[in-house]
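*Asks:* Predicted model and sequence follow; I will ask about them next.
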Amino acid sequence: MRVLSPCLASWFISLAMLLALATPSAAETTPATPFSARYQLEVSGWPNTTVGHRLTRESGHWQSHMEASLAVAQGSERSRFIIEDGNVTAINYASGYSLMGIGNDYRLTPEELTHLPDRQTALFELSRRAIAGQDCTTGKGCRLDYLDHRGRPERIDYRLLEPVPLSLPAGEFEAVTVEVTEPDEPERRLVFHFHSELPGLLLGMEYHRDGERRSRLALSALSLAQ
């Protein structure tokens, strides 16, 4: 029997270890563009599923919302953040997950997000840094801190890779690519492919463990706000 752990259930909704940055970026990129995207998610040993991701603007703040479901797991998470003077600040986070009928809800308040943002805000901010070409070329590379869905601090390392062309169901793209690893889990590796002009828009992602690709995400549909 295949057992889907609560951690893996969270993976389906939040694209696993979505990142958050310890400090804001001063990158001179497009502040934000609202979009609605859908992805095809393939996980080894499990049926394919669809992940939805929307970036919207509401009353002066931005909202990033992801959701997905499988036969035994479903959930969603939502983050609100503001962009002022080129800086991104998380102000609220909420998520809910269900695994085989058993689940929980989580929230992070503005007070909890004072020093470290949530991982949905992180996805947006990481893409801004990648688009601007920000990288660490000395020492151990770029080390980033963030809060997980329970508000616990986590840490990852990242480095920029060469841009690659992607042929996806949603079209042809030139992707900005980022490789992510965890200091305590060197056998795990994530490769994010971001849109080169739209911060926060993920084109694809691959999750590798013990030298094998365990899951893959690919953009299947995209709609931009007019």
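*Replies:* All right, it came through fine.

*Asks:* C-alpha only now, for contacts and for neighbours.
*Replies:* Will do.

*Asks:* What helices and strands are in contact with the longest helix along the chain?
*Replies:* If you go by DSSP state H, the chain has its longest helix at helix 119-131. Contacts defined by 3 or more C-alpha pairs under 8 Å, 6 or more residues apart in numbering; DSSP states H and E place helix 119-131 against strand 61-69, strand 73-84, strand 87-99, strand 142-147, strand 171-182, strand 185-195.

*Asks:* I'd like to know which of those strands is closest to residue 15.
*Replies:* Closest to residue 15 of the helices and strands packed on helix 119-131 is strand 61-69 (C-alpha to C-alpha; 8.9 Å).

*Asks:* circling back: I'd like the helices and strands packed on helix 119-131 laid out as TSV, including mean neighbour count and distance to residue 212.
*Replies:* As requested, those are exported to TSV (neighbours: other C-alpha atoms under 10 Å; distance: least, C-alpha to C-alpha, whole Å):
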stretch	mean neighbour count	distance to residue 212
strand 61-69	21	24
strand 73-84	20	23
strand 87-99	21	25
strand 142-147	21	24
strand 171-182	18	14
strand 185-195	19	9
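
*Asks:* okay, now the one to match up with it:
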Amino acid sequence: MTLPSFALSHLSQAPARRGACTATRADRPSAWQRLCRAGLGALLVLAGSAQAASDEAAVSPEAPVAPVASIAPVPFTAHYTLVLDGWPDVPITQRVSQSGELYIASMEASIKVASGYEQGRFTLAEGRMLPEGYRSGYRLAGIGKDYNREAPQAGDTRLPDRQSLLVLLSQQVDSQWSEQACLAATPCSLDYLDHKGRQRTLMYEIQGQETRQAAQRTFRTLRIEAWRKHREHKHYRIWLAPRWPGLMVGLDYLDYEDVMDKEGNRNGKVPPRSAHLTLHQLSSARQ
């Protein structure tokens, strides 16, 4: 889920250099440029990274469409602050909007000389999410890259992008919680496409229902813990508000490698969070 393990794991291990991303390109080593760029990617996604190390093949057109959604999306604008150890706090804006039958889910963020965005478009047909295009990009000191994906054609893979995945995840977990499904003993999964169109799998378990205060509101939330398949040690503890599919009332990043012993066992330990996301403003017609 929004905050890739690749970027966050590297940033959480970086030495404390608040303001490092504001240095000029001439003053900052190339390694720090990569870290700053990775940090921007961390703002925009739940799993995977705009600077992912692997270069796997594109997905097969045999992949299934997104599963049935249980709660219709509602337009909203949310403002967050991302806090990363040793880095400047980063403002993030998330939007879910609707134009006719088309829904648009997006995030954008910026810090001084760097900026990034990600946007997914989808429609609903008989409760199923159908992707209708995707775009994303980042800039660092005026240099960056953009990614675009048009609406799938007949026979193409019809899986959600990372922003649409956030909406779908919120839609799914409410009904799953009522059925006592996707708990710790039986985690569930959702397939999606990353920025390059590669198939990824998000694993998640529902840990419970909580009432949380944020943005001058009281939210009924479902707390989940999510991780990308094959990256089992990088976890995201997320508080979702099902009344606003896609909205995160809070998020903690946990790296379980920090508490593992030499044999690779966690021994029941939970690591301290090395990054967290806080909701501080929500605008929506739904109350």
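*Replies:* Looks like it arrived, so ask away. Computed from a prediction, not measured in an experiment: that's the story for all the values here.

*Asks:* coming back round to it: mean per-residue distance, the longest helix of structure 1 versus structure 2.
*Replies:* Its matched residues in structure 2 lie on average 0.7 Å from helix 119-131 of structure 1 after superposition (mean C-alpha distance after the TM-score superposition for structure 1).

*Asks:* sorry, back to before: could you take the helices and strands packed on helix 119-131 of structure 1 and lay them out as a markdown table, with extra columns for distance to residue 119 of structure 1?
*Replies:* Putting these into a markdown table (distance: least, C-alpha to C-alpha, whole Å) gives the following:
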| stretch | distance to residue 119 of structure 1 |
| --- | --- |
| strand 61-69 | 10 |
| strand 73-84 | 8 |
| strand 87-99 | 9 |
| strand 142-147 | 7 |
| strand 171-182 | 14 |
| strand 185-195 | 14 |
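
*Asks:* corresponding residues in structure 1 for stretch 194-207 of structure 2?
*Replies:* Taken onto structure 1 by TM-score structural alignment, stretch 194-207 of structure 2 occupies residues 148-161 there.

*Asks:* Identify the residues contacting that stretch?
*Replies:* Contact with stretch 148-161 of structure 1 is made by 19, 94-95, 106-108, 112, 118-119, 130, 133-136, 141-147, 176-183, as judged by C-alpha atoms under 8 Å, 6 or more residues apart in numbering.

*Asks:* rerun at 6 Å
*Replies:* By C-alpha atoms under 6 Å, 6 or more residues apart in numbering, the residues outside stretch 148-161 of structure 1 that reach it are 142, 143, 144, 145, 146, 147, 177, 178, 179, 180, 181, 182.

*Asks:* residue in structure 2 matching residue 125 of structure 1?
*Replies:* Matched across to structure 2, residue 125 of structure 1 falls on residue 168, judged by TM-score structural alignment.

*Asks:* Need the nearest residue in space to its match, chain neighbours excluded.
*Replies:* residue 69 (6.5 Å; C-alpha to C-alpha, 6 or more residues apart in numbering).

*Asks:* That neighbour and residue 208 of structure 2: what is the separation?
*Replies:* Using C-alpha to C-alpha, to the nearest Å, we find residue 69 of structure 2 at a distance of 20 Å from residue 208 of structure 2.

*Asks:* So which of these two has more stuff around it?
*Replies:* residue 69 (21 against 13; other C-alpha atoms under 10 Å).

*Asks:* I'd like the contacts of stretch 148-161 of structure 1 as CSV, with distance to residue 206 of structure 1 appended.
*Replies:* Formatted as CSV, the contacts of stretch 148-161 of structure 1 follow (distance: C-alpha to C-alpha, whole Å):
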residue, distance to residue 206 of structure 1
142, 20
143, 20
144, 19
145, 21
146, 20
147, 22
177, 11
178, 11
179, 10
180, 10
181, 12
182, 15
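
*Asks:* and those, which two are the farthest apart?
*Replies:* So, those by C-alpha to C-alpha: farthest apart are 147 and 177, at 22.7 Å.

*Asks:* Chain neighbours aside, what residue packs nearest to the residue of structure 1 sitting at the aligned position of residue 115 of structure 2?
*Replies:* Counting by TM-score structural alignment, residue 115 of structure 2 lines up with residue 74 in structure 1. Using C-alpha to C-alpha, 6+ apart and skipping residues adjacent in sequence, the residue nearest residue 74 of structure 1 is residue 98, 5.4 Å away.

*Asks:* Mind telling me what the one you found corresponds to in structure 2?
*Replies:* So residue 98 of structure 1 corresponds to residue 139, using TM-score structural alignment.

*Asks:* now do residue 208 of structure 1
*Replies:* By TM-score structural alignment, residue 208 of structure 1 lines up with residue 254.

*Asks:* My guess is that match contacts residue 273. True?
*Replies:* Yes - between residue 254 of structure 2 and residue 273 a contact is recorded at 5.0 Å, counting by C-alpha atoms under 6 Å.

*Asks:* returning to that earlier point: what's the closest of the helices and strands packed on helix 119-131 of structure 1 to residue 5 of structure 1?
*Replies:* strand 87-99 (8.2 Å).

*Asks:* Can you list the neighbours in contact with the closest one?
*Replies:* So strand 87-99 of structure 1 is contacted by 24, 72-82, 103-110, 117 (C-alpha under 6 Å, 6+ apart).

*Asks:* same check, this time on stretch 70-85 of structure 1
*Replies:* Residues contacting stretch 70-85 of structure 1 (C-alpha under 6 Å, 6+ apart): 9, 13, 61-68, 88-100, 120.
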